[in-house]
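*Asks:* sequence and predicted model, in that order:
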Amino acid sequence: MTRQQSPGSVNRNDRSIVGLTMLAHGMVHTYELSVPIFIPIWLAEFDVVALGPVEVAVTSATLGLLVTVGYGLFGLGALPGGVLVDRVGSRRLITACLVGMAASFLLLGAAPGLVAVTLAMVVWGVSASVYHPAGLALLSKGVRKRGTGFAYHGIAGNLGIGLGPLLTTIMLLFLDWRTVAGVLAVPALLAALYAVRASFDETAAVEPATDGGDDAGDSKASAGVDSLGEFVAESRLLFTGSFALVFLVVMMSGLYYRGVLTFMPELLADFPGFDPVPLTALLPAGVADAVGAGGADGRTLSPANYVYSGLLMIGVVGQYVGGKLTDRIPVERGIAMAFGVLGVLALLFLPVASLGFLPFVAFGAVLGVSLFVVQPFYQATVAEYTPAGTRGLSYGYTYLGVFGVGALGGAVAGTVLTFANPPTLFAVLAAFGFVASATGVVLARK
């Protein structure tokens, strides 16, 4: 065996597993962060949501609740997903996840109204929810160079987070949103085909259990939760300790993350320098006519969407920096500092956006790094504050907090924008950051 650190240099099993998890992780976040690109289009296209004889006006609050349905299920399903992966294996769940996400975007592309859009979001949320427990379990049990595998896995997720919105934005220059949704379904179907055909051993890195090992007697959850009674007992064990404070941190992180991202393209579009640019201003006349961008009703380029995509893409840097810092400073101190920065950035968002395009690009780079630098800190903190035997269950609760409770951030943002104003929204987001920061201080003192 060589000493090179790339997953491909280790063995074929590692290469197959890392390749599959990178592909699936990128797909999950591609779809997750493409949805906000559609929100301004839905606001312009739909006036009401028809619920039988009742019609509800379409507002930011309405769409915030609609998106929250899918995003909420994305988080809520993580906990049962963690239980299922021990029963049916990671490959089956990852394949089902990819097929379900493809089906959801095919349904989205055929949606005649917002009720069908909501149904598509439900299908996506349920399908995507099983990925993180299944993918992380597969990496932890099947890859011998586990650290390298997790690193590549995280990078792929952030590439999906950035490239998904960017690809969606580019396709919307030339295609209507329903066609774009249908096209986006194709990569997940191809990834599902790879998941079925890939050859690997899911437990290649698992050492045989021995008496007196690190996990021996630590908790019954070390062998999986087999009954409701065990689930309740293990959950009580977690939340009677400092994990309750860690769970508060991850909830605040999810609320901030979803709250700041869901309506960002729509918010930025109202600031100077973010006005739509006709595609005819960027392309020669002949080319513009050839791609259908010419004429009075020609396509336009939305700078807000590209800034949004770039902000998410630069999160790769945040993941790397956060990971390095967790090895150098106490995780509690890192949480206090990183979330304090997010609180300050929320208060600065609108003043900087009002300065124009270029100042906000620089600010957005800082925000993008800061949004993702917190993830390695809270992931490491979960490991610090939970016994090894309940580690799987604790990460199930972690993703429930980040993606489940955190999904309410979209509804909060939409409601505040409808009944109050953007400054109020960013004051609320700042509060989320400062609460998490203060919790980090409390953890450090404990």
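*Replies:* Received the coordinates, thanks. Residues are numbered from 1 along each chain as shown.

*Asks:* going forward, measure contacts between C-alpha atoms and count neighbours the same way
*Replies:* Noted.

*Asks:* tell me the contacts of I170?
*Replies:* Contacts for I170 (CA atoms under 8 Å, 6 or more residues apart in numbering) come out as none.

*Asks:* quick one: it and A185, what's the gap?
*Replies:* Distance, I170 to A185, using CA to CA, to the nearest Å: 16 Å.

*Asks:* same check, this time on L371
*Replies:* Distance of L371 to A185, given as CA to CA: 27 Å.

*Asks:* same thing with T240?
*Replies:* T240 is 43 Å from A185, where distance means CA to CA.

*Asks:* higher neighbour count, the two?
*Replies:* Using other CA atoms under 10 Å as the criterion, T240 and A185 rank with A185 on top: 24 against 10.

*Asks:* my guess is the more buried one meets L98, correct?
*Replies:* No. Look at A185 against L98 with CA atoms under 8 Å: they stay out of range, at 9.4 Å.

*Asks:* intersection of neighbour lists for these two?
*Replies:* None of the residues lies in contact with both A185 and L98 under the rule CA under 8 Å, 6+ apart.

*Asks:* what sits against V250?
*Replies:* Y378, T398, G401, V402, A436 are the contacts of V250 under CA under 8 Å, 6+ apart.

*Asks:* now for the host helix or strand of G72, which elements pack on it?
*Replies:* Assigned by DSSP states H and E, G72 belongs to helix 60-76. For helix 60-76, the packing partners by 3 or more CA pairs under 8 Å, 6 or more residues apart in numbering; DSSP states H and E come out as helix 12-45, helix 114-129, helix 408-419.

*Asks:* for comparison:
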Amino acid sequence: MSLSPNDRSIAGFTMAGHALVHWFETSIPIFLVVWLTQFDVGVARLGIVVALGYAPFGLGALPGGILADRYGPRSIVLACLGGMSLSFLVLAAANSIYAIAGGLILWGVAASVYHPAGLALISTGVEDRGTVFAYHGIAGNAGIALGPFVAATLLIFLKWSVVAAILAVPGILAVLYGISASFDPTAAVVDDAEAGPDEALSLSDLVGNTRTLFASVFAAVFVLVTFEGLYYRGTLTYLPEILHGLPVIESLALPAGLEGIQPADYIYVGLLVVGMAGQYAGGKLTKRVAPMQGLAGIFVVLAILALAFIPVTALESGLVPIVALCGALGFFLFAIQPFYQDAVAIYTPPDARGLSYGYTYLAEFGIGSLSIAIGGFVLGELSQTAFFVLIAGFAVVGGLLAGALLVGGGRFGEIDEPLEANADD
């Protein structure tokens, strides 16, 4: 079944937003080497500056969800796109490390609101939700892969400040497109009043809605997404470093003129590209497979894949097994995302969908980022084997929780009433 005109319009708008969030996000590390030289700062100091930008990306998701419920997701997505573009123009004009910090903080604040707002828009405005979740995820993966590739390529020919300004251009174009796009943001909701902006939402309403959300099955979904986020962030942060250290990859002989290319980086980008297929497959399967059934199954696969890295990397089994394992990891690591996004849409009411996705991405990118610190400690103080056991453990816990919810499925139904009607129950 093809998408309706309204579904296509929302898909195009949110796909552009999702791709650009990750386009900007993954291009930032490419500038680090240049900034180290340009501003004569140490790695530790610059690391703190960059962390100031990434921290709001996860922590701002909850306020972003609240704002989406208050003012409507379309307005928030447009503000996100405009703010990210402005932040890179600030970076382009920066003449000190303090200006760099300001630009990065602005980016983190602006980018943080996208996921709760964009996903809320899909959940309330799209009829074929699973397919659009899949397309949305594919667009995000495209941004993840293209951001660093384009930035690195342009830096070969242009000054870094010019490259930063060029990277802002797609964001500006997306704002213009979003302003002109026509769609109904509540087309998938029976009662539009449940999904529209709630300008009367007070602090007591937010507290009551939060209390009611976490008194429902959403609390379990939140914990489940937290463990998915721990697996996701820990794996994607340290896998490039692990791949760079493998003798079978370091020993690859490259043709003359290509000595500067890092094969490990291309394997990693390939993993992200394969993730597009995983996003699409996961999104299509949400129409046939219950969310908890899909989540439980994919968590099991992710645990097995994490453990499989132990013998494959330790025994130097060759390039083909490593590439195949990375490909499988990329597929399932991103195939799981449409399932938890759909679970949030099923187990939360439309009038608090932005708040729900705000908490979801606080779990995914905020709490999930703890695995960067934990994983770094394990890799530094223990071993690579212990790291993969840790990552597998995150998947095991998530799988057990999804399995428990699946077994108790008869007690958990869809929520189709507004939260505020139930806040005093």
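*Replies:* Nice, I can see it. This structure is a prediction, so every number in the text was calculated from the model and none was measured.

*Asks:* put one on top of the other, what's the TM-score?
*Replies:* Remark: TM-score between the superposed chains equals 0.80 [TM-score structural alignment, normalised by the length of the second structure]; 406 aligned residues with a CA RMSD of 3.7 Å.

*Asks:* so the closest residue to G398 of the second structure other than its chain neighbours, which of the three states?
*Replies:* Distances taken as CA to CA, 6 or more residues apart in numbering place L224 nearest to G398 of the second structure, at 5.1 Å, with adjacent residues excluded. Here L224 of the second structure is recorded as helix under DSSP: H, G, I helix; E, B strand; the rest coil.

*Asks:* and for P272 of the first structure?
*Replies:* Following three-state DSSP, the label given to P272 of the first structure is coil.

*Asks:* tell me how many other residues crowd it.
*Replies:* Neighbours around P272 of the first structure, by other CA under 10 Å: 12.

*Asks:* do A269 of the first structure as well
*Replies:* Other residues near A269 of the first structure come to 17 when the count uses other CA under 10 Å.

*Asks:* what does it align to in the second structure?
*Replies:* Using TM-score structural alignment as the criterion, A269 of the first structure maps onto H244 of the second structure.

*Asks:* what comes up buried for stretch 244-254 of the second structure?
*Replies:* L246, I249 (16 or more other CA atoms under 10 Å).

*Asks:* how far does that stretch stretch from one end to the other?
*Replies:* 15 Å.

*Asks:* for L155 of the second structure, what are its contacts?
*Replies:* V163 are the contacts of L155 of the second structure under CA under 8 Å, 6+ apart.

*Asks:* helix, strand or coil: sort out it for me.
*Replies:* L155 of the second structure falls in the helix class when you classify it by three-state DSSP.

*Asks:* where do the helices of the stretch 151-300 of the second structure begin and end?
*Replies:* Taking DSSP state H, counting those that start in this stretch, the helices of the stretch 151-300 of the second structure run over residues 160-180, 192-195, 203-214, 218-244, 247-250, 263-285, 291-314.

*Asks:* I'd like the ones you listed written out as JSON lines, with distance to L32 of the second structure added.
*Replies:* Shown next, in JSON lines, are these (distance: least, CA to CA, whole Å):
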{"stretch": "helix 160-180", "distance to L32 of the second structure": "10"}
{"stretch": "helix 192-195", "distance to L32 of the second structure": "42"}
{"stretch": "helix 203-214", "distance to L32 of the second structure": "39"}
{"stretch": "helix 218-244", "distance to L32 of the second structure": "16"}
{"stretch": "helix 247-250", "distance to L32 of the second structure": "23"}
{"stretch": "helix 263-285", "distance to L32 of the second structure": "16"}
{"stretch": "helix 291-314", "distance to L32 of the second structure": "28"}
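
*Asks:* can you say which of those is nearest to W107 of the second structure?
*Replies:* The closest of these to W107 of the second structure is helix 160-180. By CA to CA, the value is 11.2 Å.

*Asks:* ok, and what's touching the closest one?
*Replies:* So helix 160-180 of the second structure is in contact with 13, 16-17, 20, 24, 31, 34, 78, 81-82, 84-86, 88-89, 91-94, 151, 154-155, going by CA under 8 Å, 6+ apart.

*Asks:* relative orientation of it and helix 5-27 in degrees?
*Replies:* Counting by axes from the mean of the first three to the mean of the last three CA atoms, to 10 degrees, helix 160-180 of the second structure points 170 degrees away from the direction of helix 5-27.

*Asks:* quick one: helix 160-180 of the second structure to chain centroid distance?
*Replies:* Put simply, helix 160-180 of the second structure sits 20 Å off its chain's centre (CA atoms, centre = their mean, to the nearest Å).

*Asks:* over to stretch 120-135 of the second structure?
*Replies:* When C-alpha coordinates are averaged (CA atoms, centre = their mean), stretch 120-135 of the second structure and its chain have centres 16 Å apart.

*Asks:* same question, stretch 300-318 of the second structure
*Replies:* Averaging C-alpha coordinates over stretch 300-318 of the second structure and over its chain gives two centres that are 24 Å apart (CA atoms, centre = their mean).

*Asks:* quick one: furthest residue from the center of the first structure?
*Replies:* For the first structure, the largest distance from the centre (CA atoms, centre = their mean) belongs to G286, which lies 40.1 Å off.

*Asks:* next one: that one from A221 of the first structure, what distance?
*Replies:* Counting by CA to CA - G286 of the first structure and A221 of the first structure are separated by 65 Å.

*Asks:* correct me if wrong: the match of A269 of the first structure contacts E250.
*Replies:* Yes. The pair formed by H244 of the second structure and E250 meets the contact definition of CA under 8 Å, at 6.7 Å.

*Asks:* residues in contact with A220 of the second structure?
*Replies:* L401.

*Asks:* what residue of the first structure matches up with it?
*Replies:* The alignment partner of A220 of the second structure in the first structure, by TM-score structural alignment, is L245.

*Asks:* same thing with Q293 of the second structure?
*Replies:* Here Q293 of the second structure is matched to R333 in the first structure, going by TM-score structural alignment.

*Asks:* how about its match, what does it touch?
*Replies:* Listed by CA under 8 Å, 6+ apart, the contact partners of R333 of the first structure are G440, V441, A444.

*Asks:* can you rerun that using 10 Å?
*Replies:* Going by CA atoms under 10 Å, 6 or more residues apart in numbering, R333 of the first structure touches T326, F377, S437, G440, V441, V442, L443, A444, R445.

*Asks:* now do the SS call for the residue in the second structure that the second one lines up against.
*Replies:* Residue pairing (TM-score structural alignment): F377 of the first structure is matched to F339 of the second structure. Using three-state DSSP as the criterion, the local structure at F339 of the second structure reads helix.
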